[in-house]
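K.L.:
coords please:
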Amino acid sequence: MFYMKDKILIKVIDRLGKKGCHRGHKLGDCFDFDSERGNLCPMAMHCAFPYIDILRYGGKLPLSREGDIRFCCSDADTALVFKLEIVKPGR
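P.N.:
Model (predicted):
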């Protein structure tokens, strides 16, 4: 049996800090974890990876008040908010 893993999209949905992203990310940017993770800021990727690892191995994550999975980058001056979207194969 061939197993297709879920696609995981990483979307920039908000900014909490006052400064813009030093890597140039802005609201609305979206990255496919498998094919575009090299385009994501390493600081954001460092924060995203544990969440993605848990999802890929069948774990569950707490949901935000909006019902989705969110995390922030570790740059305190910027603090971009990212949302993880899981796309099932064939969709």
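K.L.:
use CA for all of it now, contacts and neighbours both
P.N.:
Will do.
K.L.:
All the strands of this protein, residue numbers only.
P.N.:
7-15, 30-32, 69-72, 80-87 (DSSP state E).
K.L.:
could you dump those to JSON lines with distance to L55?
P.N.:
What follows is the strands of the chain, written out as JSON lines (distance: least, C-alpha to C-alpha, whole Å):
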{"stretch": "strand 7-15", "distance to L55": "9"}
{"stretch": "strand 30-32", "distance to L55": "15"}
{"stretch": "strand 69-72", "distance to L55": "10"}
{"stretch": "strand 80-87", "distance to L55": "9"}
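K.L.:
okay, these in TSV with mean neighbour count and distance to C47 next?
P.N.:
Listed next are the strands of the chain as TSV, based on neighbours: other C-alpha atoms under 10 Å; distance: least, C-alpha to C-alpha, whole Å:
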stretch	mean neighbour count	distance to C47
strand 7-15	18	11
strand 30-32	18	14
strand 69-72	19	7
strand 80-87	19	10
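K.L.:
Another sequence for comparison is provided below:
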Amino acid sequence: MTEKKPKIILTIIGRLGKAGCHRGHRIGDTFDFDNDRGKLCPMAMHVAFPYIDILRYGGTPPRAKDGKIKFCCPDCDTANVFEITLKEDLL
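P.N.:
Below is the predicted model of the structure:
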């Protein structure tokens, strides 16, 4: 039996700071958590993982004031702002 899991998409929706991303990420870049792990900056993935883990096990992570699931990478010179979206697909 195949287990249903949400497909998790991470999209860069903004940037806090004026410096460019050291990994070369830009606003609008999108990453599929299951298929693009090596493409996403490890620092951003480190921050994203608790949100993803909560979602994969049916929990509700903290949400921004607009109700969306968002987080920032930890780079103090360029904090990329990510949004997490779910797609209910079979993996």
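K.L.:
Could I get the TM-score for this pair?
P.N.:
After superposition, the two chains reach a TM-score of 0.93 (TM-score structural alignment, normalised by the length of structure 1), with 90 aligned residues with a C-alpha RMSD of 1.1 Å.
K.L.:
Which one of the strands of structure 1 lies nearest to R23 of structure 1?
P.N.:
R23 of structure 1 lies closest to strand 80-87 among those, at 11.2 Å (C-alpha to C-alpha).
K.L.:
Ok, which of the strands of structure 1 comes nearest M1 of structure 1?
P.N.:
Comparing these by C-alpha to C-alpha, strand 7-15 comes nearest, at 18.7 Å.
K.L.:
so how far is the closest one off the chain centroid?
P.N.:
Strand 7-15 of structure 1 sits 5 Å away from the centroid of its parent chain (C-alpha atoms, centre = their mean, to the nearest Å).
K.L.:
for stretch 2-15 of structure 2, same thing?
P.N.:
From the chain centre to the centre of stretch 2-15 of structure 2 is a distance of 7 Å (C-alpha atoms, centre = their mean).
K.L.:
likewise stretch 78-85 of structure 1?
P.N.:
Per C-alpha atoms, centre = their mean, the centroid offset for stretch 78-85 of structure 1 relative to its chain is 6 Å.
K.L.:
ditto for stretch 2-21 of structure 2
P.N.:
The mean C-alpha position of stretch 2-21 of structure 2 is separated from the chain mean by 3 Å, C-alpha atoms, centre = their mean.
K.L.:
And the top helix by length along structure 1, what's buried?
P.N.:
For structure 1, the helix with the greatest residue count under DSSP state H is helix 42-56. By 16 or more other C-alpha atoms under 10 Å, the buried positions in helix 42-56 of structure 1 come out as 44-45, 48, 51-52.
K.L.:
Nice, that's everything, thank you.
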